[in-house]
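S.K.: Kindly return the folded structure for what I paste below:
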Amino acid sequence: MKKVLFMIPTLKGGGAEKILIDLLQQFDLNEWSVNLLVLFKNNVYQDQIPSGVTLRQSHISQFRGNIHAMKLTTPQQLYRLLVKTDYDTVISFLEGPTTRIVAGCLNPNTRLINWVHNEFHELSKLGSSYRSIEELQQTYQRFDQTVFVSQTARQALLSLIDLPEEKTKVLYNPLDMKQVLKHVAVDKKIPLTTEQPIKLITIGRLSYQKGYDRLLPIMAKLIHEDGLRVTLDILGVGENLNKLKKQVLNLDLAATVNFLGFVKQPYTHLAQADMFVCSSRYEGYSTVVTEATLLGLPVVTTDCSGMSEILQDTGVITANQEEALYRGLKKVLSDRKLLAELRIKAQQRGQQLSNQDNAIEIINFLREVSS
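M.R.: Predicted coordinates:
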């Protein structure tokens, strides 16, 4: 039986955390001993960990400055302190402190894998968990394989860190297809009269990365200046909630923008919406955009890593700027026939995506690495 350990900073409700939960459900526990080590205590998804997966928690509290404190200890010391036992394969499933810790494994028989979920164009964006940029580069070179969730994420990091091509792999995120596809609304019609508001939805952590601080002024412009009838549901939690709520009040959007909090299974909300909007400043390979497309939902998004790979020619991808996203949304929202056409294209692309089994590809890759 192959013994694998996944390590992740938290299970606090982000995209990578949800992807990991979906992936863990796909392992054959007659073949694999699957273990999960969560570094910090903040675990929204803990009750969704499949039975049979051994959960280990370090019980380190997440507080301002603890990443800096961890840098006082070497990766080797942290690995011995936290991991303690031997595994065939150890995986850091999200870039950050767990990457540094896993690189501290000194067992030559253990395969080390680093999963990169975001697109990075500056090493400083990755550097907060490391003593120096030099240590960061040495850490990434310690891994037997580095997995990227999109081609663009791979290209970006390889422009910054010299990794052998044979030690890199692109593997798209797995999804619980059955759970998503139960909510497909094949016969849903786009409201064609201007009296009916178009219902937008977006899902993500309420953080700088997701760009909701620039989506809200766009909503105000569409509603108050352009006279468009549109509403927006925002699903997610995060550190910017209070700031965003104040922004909603200041922009006179209280009647049209709704904060729905964290929703474990957002598929019903997605299926009931008319369009998905992504305002992110950066992504890796967006789980929620993939889920929206699987459900046949038209997508308007900023140009982030993985978007062209997910959508191909079925959605609207704008430049990653507030004005460009505004123009893209206005174009679609002003032409309801165009919105209906985009739904048909999204349904067709959703059918293609539903035939992919990314989880099997990932497990086959892990089987090969572990052998």
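
S.K.: from here on, contacts and neighbour counts on C-alpha atoms
M.R.: Fine.

S.K.: Give the buried residues for the longest strand anywhere in the chain.
M.R.: Counting by DSSP state E, the longest strand found in the chain is strand 32-40. Neighbour counts over strand 32-40 (16 or more other CA atoms under 10 Å) mark 33, 34, 35, 36, 37, 38, 39, 40 as buried.

S.K.: Check stretch 217-226 too.
M.R.: 217, 218, 219, 220, 221, 222, 223.

S.K.: Narrow those to those in helices?
M.R.: Taking DSSP state H, the ones among these that sit in helices are 217, 218, 219, 220.

S.K.: give me every residue that touches the last one.
M.R.: Meaning residue 220. Contacts of residue 220 were listed using CA atoms under 8 Å, 6 or more residues apart in numbering, and they are 251, 252, 253.

S.K.: Which residue, neighbours along the chain excluded, lies closest to the second one?
M.R.: The spatially closest residue to residue 252, leaving aside those adjacent along the chain, is residue 220, at 7.5 Å (CA to CA, 6 or more residues apart in numbering).

S.K.: Buried subset of the contacts of residue 220 as a ChimeraX selection?
M.R.: Applying 16+ other CA under 10 Å to those leaves a buried subset, and the ChimeraX line that selects it is:
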select :253
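
S.K.: wait, which of the contacts of residue 220 is closest to residue 345?
M.R.: Using CA to CA, residue 253 is the member of those that lies nearest residue 345, at 30.8 Å.

S.K.: what's the closest non-adjacent residue to that closest one?
M.R.: Using CA to CA, 6+ apart, the nearest residue to residue 253 is residue 220, at 6.8 Å.

S.K.: Please report how far the one you found lies from residue 230.
M.R.: 10 Å (CA to CA, to the nearest Å).

S.K.: Over to residue 247?
M.R.: From residue 247 to residue 230 the distance is 18 Å (CA to CA).

S.K.: circling back: in a markdown table: the ones in helices among the buried residues of stretch 217-226, plus distance to residue 316.
M.R.: Output for these, formatted as a markdown table (distance: CA to CA, whole Å):
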| residue | distance to residue 316 |
| --- | --- |
| 217 | 19 |
| 218 | 16 |
| 219 | 17 |
| 220 | 20 |
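
S.K.: Now do the helices in the stretch 251-371 of the chain.
M.R.: For the stretch 251-371 of the chain, the helices defined by DSSP state H, counting those that start in this stretch occupy 267-272, 287-294, 307-311, 322-333, 336-354, 358-370.

S.K.: for the first one, packing partners?
M.R.: Using 3 or more CA pairs under 8 Å, 6 or more residues apart in numbering; DSSP states H and E as the contact criterion, the neighbours of helix 267-272 among helices and strands are helix 287-294.

S.K.: Alongside the first, I'd like the structure of this one:
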Amino acid sequence: MKILRLSTYLDFGGVETRLATISHVQDENEWVFICMNREGKAAKIIRENHKKLINVKVKPSIYSFRTFWSIYQTIKKEKPDVIHTSGAEANFHGILAAKLAGVSRIIGEEIGTPNHSKKAQLIFSFVYRFADFVVGNSRAVLEVVHQVDKVPKRKLVQIDNPILFKDLSAYVRNKPLDEFQMLMISRLEPVKNIEGMINVLSQLKNKTDLNLRLIIAGSGQSESALKQQVKDLDMENQVTFLGFINDPYPYLVNADLYILNSHSEGFSNSLVEAMYSKTPSLSTAVGAAPEIIEDGISGFLTPANDEEALCEKLKAIIALPKEKLQEIGWVGHEKIVKNFSLGNHINELMKIYTYS
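M.R.: You can find the predicted model right below:
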């Protein structure tokens, strides 16, 4: 079976990381990865795994006929048995072009909680009519697709994101004993609400005997504003910016707590990686997080957009005995190993790729 995976980009980010992970699969199928534009880390991994990659090099715009025609010609040339598109532009052009090209199995995928305008709702309600299934990585995402884009529930399929299970034995914990180290890994964008976490840290820094430190890994449009905020709050000794990192695990194994403070989220790969690393993890109760974390058992949950609640939650976590935090980290790790393997992900994909 020839499977074509179409995405807008193959540089970095959640969906790009997932596609790079999928490229590690070794089976009897022919996997072809196509991006509309912009290569990077994900494309490099896909090529290293000896999978075919095509960069169509077109403008990723829904309103470009040239983009549609280029995608159509690429699909027609490749003659896939299955096409699976991920992301708004890829879904629009890929689903319609695949239908025109006569592809027998068409899968669309929402990569986060859609926030479509009225016009976009009409567009995607129409486009998804031509998909056999629409995939989402959480119940929350699929419920919005059902309500907003009017996709019938019989077409909606939840498939959890996979991660590669790395050998963590090579990563050594090495940090000051009196330091409580918190880690955030994400794109530095407003939706991640990193500024909210910085505000809370400024409230907490004089309320504990521990040396609180926040490490922020990632890059994005909010980077300059976040650094200025840290400077304005006189917290440059408490907050460190790492920039983009290739390997999160050296930082995760040293962290006492991983934090995801997003306003909204689909499925966070970084959260799953943190839990896999046995790092106790705190997330806002958005997207897939409440499906992954049982509060106080396998991690911690806090309401979104509520700095007071986040502050109180952090005070409670910091006060927990070290042994309790380690226990929560282990329970989270075991849940990830059980539910989020690449093998599980591929098995779930094959159910819809071969459904008859």
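
S.K.: Residue 314 of the second structure matches what in the first structure?
M.R.: Using TM-score structural alignment, the partner of residue 314 of the second structure in the first structure is residue 329.

S.K.: isn't that match right up against residue 299?
M.R.: No - assessed by CA atoms under 8 Å, residue 329 of the first structure is found out of contact with residue 299, at 9.7 Å.

S.K.: Give me the more crowded residue out of those two.
M.R.: Set residue 329 of the first structure next to residue 299 and count neighbours by other CA atoms under 10 Å: residue 299 wins out with 30 against 21.

S.K.: What residue in the second structure is paired with that one?
M.R.: Match for residue 299 of the first structure (TM-score structural alignment): residue 281.

S.K.: how deep is the nearest residue to its match once chain neighbours are set aside tucked in, by neighbour count?
M.R.: Distances taken as CA to CA, 6+ apart place residue 258 nearest to residue 281 of the second structure, at 4.6 Å, with adjacent residues excluded. Look at residue 258 of the second structure: counted by other CA under 10 Å, it has 27 neighbours.

S.K.: Check the spacing between residue 258 of the second structure and residue 329 of the second structure real quick.
M.R.: From residue 258 of the second structure to residue 329 of the second structure the distance is 10 Å (CA to CA).

S.K.: just residue 11 of the second structure next, same as before
M.R.: 30 Å.

S.K.: One more: residue 196 of the second structure?
M.R.: Distance of residue 196 of the second structure to residue 329 of the second structure, given as CA to CA: 24 Å.

S.K.: ok, back up a step: and the residue nearest to residue 253 of the first structure? What does it align with in the second structure?
M.R.: Mapped onto the second structure by TM-score structural alignment, residue 220 of the first structure lines up with residue 202.

S.K.: cool, and residue 287 of the first structure?
M.R.: In the second structure, residue 287 of the first structure lands on residue 269 (TM-score structural alignment).

S.K.: Report how many residues lie close to that match.
M.R.: Residue 269 of the second structure has 18 neighbours, counted by other CA under 10 Å.

S.K.: tell me which element residue 46 of the second structure is part of?
M.R.: In this assignment (DSSP states H and E), residue 46 of the second structure forms part of helix 41-48.

S.K.: can you tell me how far residue 7 of the first structure sits from residue 149 of the first structure?
M.R.: 17 Å.

S.K.: Which residue comes closest to the match of residue 287 of the first structure once chain neighbours are left out?
M.R.: Spatial nearest neighbour of residue 269 of the second structure, excluding adjacent residues (CA to CA, 6+ apart): residue 14 at 6.2 Å.

S.K.: about what we covered before: list the contacts of the match of residue 299 of the first structure.
M.R.: By CA under 8 Å, 6+ apart, the residues touching residue 281 of the second structure are 257, 258, 259, 260, 271, 274, 275, 299, 300, 329.

S.K.: Please list only the buried members of those.
M.R.: 257, 258, 259, 260, 271, 274, 275, 299, 300, 329.

S.K.: can you name the two of these that are farthest apart?
M.R.: 260 and 329 (15.3 Å).

S.K.: quick one on the thing from earlier: pick the one among the buried residues of strand 32-40 of the first structure closest to residue 83 of the first structure.
M.R.: Checking the buried residues of strand 32-40 of the first structure one by one against residue 83 of the first structure (CA to CA), the nearest turns out to be residue 37, at 8.0 Å.

S.K.: how close does the counterpart of that closest one in the second structure get to residue 134 of the second structure?
M.R.: Counting by TM-score structural alignment, residue 37 of the first structure lines up with residue 34 in the second structure. Noted for residue 34 of the second structure: a distance of 19 Å to residue 134 of the second structure, by CA to CA.

S.K.: Equivalent analysis for residue 150 of the second structure, please.
M.R.: The value you get for residue 150 of the second structure to residue 134 of the second structure, if CA to CA is used, is 11 Å.

S.K.: From the neighbour counts alone, determine which of those two ranks first.
M.R.: residue 134 (28 against 17).

S.K.: what's the distance between the aligned residue in the first structure for the more buried one and residue 196 of the first structure?
M.R.: By TM-score structural alignment, residue 134 of the second structure lines up with residue 146 in the first structure. Using CA to CA, residue 146 of the first structure is found at 48 Å from residue 196 of the first structure.

S.K.: what helix or strand is the residue mapped onto residue 243 of the first structure from the second structure on?
M.R.: Superposed on the second structure with TM-score structural alignment, residue 243 of the first structure falls opposite residue 225. Using DSSP H and E, residue 225 of the second structure falls within helix 223-232.

S.K.: how far out from the middle of the chain is stretch 253-270 of the second structure?
M.R.: 10 Å (CA atoms, centre = their mean, to the nearest Å).

S.K.: tell me, what's touching residue 258 and residue 329 of the second structure both at once?
M.R.: By CA under 8 Å, 6+ apart, the residues touching both residue 258 of the second structure and residue 329 are 279, 280, 281.

S.K.: would you list those residues in a markdown table and tack on distance to residue 294 of the second structure?
M.R.: Converted to a markdown table, those look like this (distance: CA to CA, whole Å):
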| residue | distance to residue 294 of the second structure |
| --- | --- |
| 279 | 15 |
| 280 | 12 |
| 281 | 11 |
